[in-house]
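# Test case, fold it:
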Amino acid sequence: MSAMTTQTNRCTQLWKQENCSTPLQINSCCSSSCCLRLKDSMETSSQEQQASKPAETKHFVGIQFHSAGEIVVCSAKEFEFKQGEQVLIQSQQGKKLGTVIKASYDKAPQQEEIPQILHVATKEDIAHDRALKEKALEYLAVCEQKVKERKLPMKLTLAEIVENGRKAMFTFFAEDRVDFRALVKDLATSLRLRIEMKQIGARDEAKYKGCLGACGQVSTCCSTFLRSFKSISIGMAKNQGLSPNPAKLTGMCGRLKCCLAYENEQYKENRKGLFKISSVVSTPKGSGTIFNIDILKRTYSVRLDEGGEDIFSANDCSKLEGAKQIARERVMSQRQSEEKKKGELQRERQEKFEKRIEEKKRKISSKPSAPRNNQKQGPKRNNRQKPHAKTPAPPKENKS
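Purely as a prediction, here's the structure:
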C-alpha cells in the first residue's frame, strides 16, 4: 500500500514538473497504472466542480426595429420581457430602440453576433429616439435638395441616425445602379457625419412608405404583417385559373401581387388529377370538350358534342382514349364536313341574294330622270276673278 502511494506521489510530482494537462501528456510522462488512476480521479473532480457551479440561463427574444420589419433575435440573459414592450438594444449600429415581437425562443439562433438587450426603454430613451427621428427628417430634406441639384435618378425613402449619432444612413429606390459618390462627399461635408447609402427595390419602397391596397385595405400586406418577400411568378396566377391581365395582377409597387402566393399551394393540391382545358371527356350526357374548370369545387364546364353545355363533377368524367377517341374523331369529322357543306350552301344563297339586289339598283339608276326646270318662277297668281265693282251712275240733270 505504501509503495502504491509513493508511486502516485512520484507521478504527481512528474506531472507538475512537466506541466501535463491532457491524458496523452499524463500517459507520456509515466507508463505505470497509477498514472491512469490519477487521470480518472482528475476527470471526476473536474466534472463535480462543473456540476456544482450554477448554470447560466440564456434567454432569447425576437425584436423588430420597423413596422413589419425583419425579426432580429437578441439575448436577454435572465430577464423576461412581454410582447409589445419597447427595449433598448446594444447592436453593431449602437444603441437602438426595438419592440418585442416574440417573448422567447426554444433554441439558440444561428447568428454570428447576437445583439444584447440592455433594459426596458425609459421615458428618456423614448424621448431621445424621437429627437433622433426628427433630426433624421431634417437630414432627409437636405439630401432630397442635393439629389435635385445633381439630377440623380433616385427616390429617397428613409433616413436614420445610427452609431450614437455619428452616422446617417439614407435608403433610396432606383431602377438601375446610381453613381452617388459625389453626393456622399457633399452630404458628409454639409452634415459633418459619416454617410451610408442603401438601395432598395420597388416592393421595399412600398413597404416603407405604405399605401392603400388594391383590394380596399387601409394598408398593403407588406407594410402590415409581411416580414419578407417571396418570389412571385405568373405561373401562380395560371394555377389559380386567373386571367393574365397585368392591370389586375400587379400591386401598388408595379410588381405582381404578394397575395398570389397565399393560396397557391392549396390550388396546386386541388388541381392534382384534374384534366386540362380543351380535353375531351366522357360525361353522363355524352362526350364533350372542357372549356372551363372550377378548381376549388373540382367541376368541369363541358361543351357537349350533341349540343349544349353543362357542369359535371370531376369524378363523373373520364378522359376518352384509344378506340373511343378514334370513334369520336370520326363522328366529329363527319359533322364538321356536314356543317361545312351547310355553310357553303348558305354562302351561295347569300351571294345570289346580294347579286339580285345589285341588279335592281342598276336598273333603277339606268332609268332616264325627268328634266328639272331650274328657272325661277314668279309669285303664283290667283286664277279666280275678283267681282267687278259697280260703277256709280251719272248724276241726273235738272231740266229746270
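# CA atoms for contacts and neighbours, from now on please.
Noted.
# Look at residue 329 and say how many residues are nearby.
Using other CA atoms under 10 Å, residue 329 has 12 other residues around it.
# Over to the one 5 residues further on?
Residue neighbour count, defined by other CA under 10 Å, stands at 12 for residue 334.
# Now for the most centrally placed residue in the chain: which residues touch it?
The centre of the chain sits closest to residue 258, judged by CA atoms, centre = their mean, with a distance of 2.3 Å. Residues near residue 258 by CA atoms under 8 Å, 6 or more residues apart in numbering: 221, 229, 230, 232.
# got the contact list for residue 167?
Here residue 167 is in contact with 161, 193, 194, 195, 196 (criterion: CA under 8 Å, 6+ apart).
# Spatially nearest residue to it, not counting backbone neighbours?
residue 194 (4.5 Å; CA to CA, 6 or more residues apart in numbering).
# Verify the contact between the one you found and residue 165 for me.
No: counting by CA atoms under 8 Å, residue 165 is not a contact partner of residue 194; they are 9.5 Å apart.
# Show me which of these two is the more surrounded one.
With neighbours defined as other CA under 10 Å, residue 194 and residue 165 compare such that residue 194 has more, 18 against 15.
# Alongside the first, I'd like the structure of this one:
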Amino acid sequence: MYVVVGIRFKKAGKIYYFDPGDLPIEKGDFAIVETARGIEYGQVVVGKKEVTENDVVLPLKKVIRIADENDKLQVEANKDAAKQAFGICQEKIANHGLEMKLVDVEYTFDRNKVIFYFTADGRVDFRELVKDLASVFRTRIELRQIGVRDEAKLLGGIGPCGRILCCSSWLGDFDPVSIRMAKDQHLSLNPAKISGLCGRLMCCLKFESDVYEEKADQVV
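Just a heads-up that it's a prediction; the model follows:
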C-alpha cells in the first residue's frame, strides 16, 4: 500500500497522485510538486489516503513542499505573462500565414517552459514558428494541438441546459459518447439538439447511459 495525496493543476483537470512524505499536508492546501513538465503548483483535492500499487503510476513523485504566499504570487505573475505571450504568438502565427487557431497559453510554474495550445483542421508545420517564439521568450517552447472537446474545456461556456459546461467546471476526463446512448434514451437524433458547444455529442449523454442499460436488461 502507498500513502498518497491527489493533486489537481487546473479546475476540472485530471487528478494526479503524489507521495506526501512527512509533510502535514491536507485537502485544500496548495503544493509544489515535480511533474513530467517540470515544477508545478497544484491544489490538494484528495487528502492523504492509502492506495494499492494498481492505483498509482510508479515510481511516485514526492510533494516538494507546501506552497506559500510567494508561490501564489508567482502563479499570478505567470498568468499575466501568459496573456502577453498569447498576443505575441497570435501575431507570429499571422506573420507565418499558418492555418491554426491559438486557444490558450500556459507557463509552467518554474517558467522552464511555455505551452501554446492550438486547434487546426490538419497537421501544421510550425517549426519556423517555434524558432521565432524561442527567440522571443528565451525558454523551452511547446506547441500542442488539441481537439475541439479540449478547446471547449479550456475556454468554457454555457451549455444548452443553461449551466456552465461540465467539462470546464468539474468533468476531469472525457468518456466516449456514442449516438447509441441518445437512441437508448429516446432523444431526438437531431445533431443540433444532442451536440455540445464543441460540436460533438454532449458528454451528459453518458451520465444516464448506465441506468438506461440496466433498465433495458431488467425488461429483457
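# Counting neighbours, which of the contacts of residue 167 of structure 1 comes out on top?
The most crowded member of these, judged by other CA under 10 Å, is residue 161 (24 neighbours).
# What is the aligned counterpart of that residue in structure 2?
Using TM-score structural alignment as the criterion, residue 161 of structure 1 maps onto residue 107 of structure 2.
# what secondary structure does residue 100 of structure 1 sit in?
The three-state label given to residue 100 of structure 1 by DSSP: H, G, I helix; E, B strand; the rest coil is strand.
# How many residues are close by residue 355 of structure 1?
For residue 355 of structure 1, using other CA under 10 Å, the count is 12.
# Stretch 9-27 of structure 2 corresponds to what range in structure 1?
Aligned using TM-score structural alignment, stretch 9-27 of structure 2 spans residues 65-83 in structure 1.
# Tell me the span between the first and last residue of that stretch.
Start-to-end span of stretch 65-83 of structure 1 (CA to CA, to the nearest Å) is 14 Å.
# repeat for stretch 249-257 of structure 1
End-to-end distance of stretch 249-257 of structure 1 (CA to CA): 6 Å.
# try stretch 187-201 of structure 1
Using CA to CA, the two ends of stretch 187-201 of structure 1 sit 23 Å apart.
# hmm, back to that, next step: the contacts of residue 167 of structure 1 restricted to helices.
Among the contacts of residue 167 of structure 1, the subset assigned to helices under DSSP state H is empty.
# Looking at the residues you listed, which are in strands?
Using DSSP state E, 161, 194, 195, 196 are the members of these that sit in strands.
# hang on, the earlier thing: the residue nearest to the centre of structure 1 corresponds to which position in structure 2?
Using TM-score structural alignment, residue 258 of structure 1 sits opposite residue 203 in structure 2.
# Distance of its match relative to residue 72 of structure 2?
Distance of residue 203 of structure 2 to residue 72 of structure 2, computed by CA to CA: 33 Å.
# Contacts for stretch 73-88 of structure 2, please.
So stretch 73-88 of structure 2 is contacted by 41, 102, 104, 105, 106, 107, 108, 109, 111 (CA under 8 Å, 6+ apart).
# biggest separation within these, which pair?
The two members of the contacts of stretch 73-88 of structure 2 with the most space between them (CA to CA) are 41 and 102, at 23.8 Å.
# who's more crowded, the two?
Between residue 41 of structure 2 and residue 102, residue 41 has the larger neighbour count (other CA under 10 Å), namely 23 against 20.
# got a list of what the counterpart of the more buried one in structure 1 touches?
When structure 1 is aligned by TM-score structural alignment, the residue opposite residue 41 of structure 2 is residue 97. Going by CA under 8 Å, 6+ apart, residue 97 of structure 1 touches 65, 86, 87, 88, 89, 121, 125, 126, 129.
# among those, who's most crowded?
Neighbour tally across the contacts of residue 97 of structure 1 (other CA under 10 Å): the maximum, 24 neighbours, falls on residue 89.
# Could you verify that that one is part of a helix?
No: per three-state DSSP, residue 89 of structure 1 lies outside any helix segment and is strand.
# List the residues that contact the residue nearest to residue 167 of structure 1.
166, 167, 168, 188.
# which residue numbers in structure 2 go with the strand or helix carrying the last one?
It stands for residue 188 of structure 1. Residue 188 of structure 1 belongs to helix 181-191 when assigned by DSSP states H and E. Alignment of helix 181-191 of structure 1 against structure 2: residues 127-137, by TM-score structural alignment.
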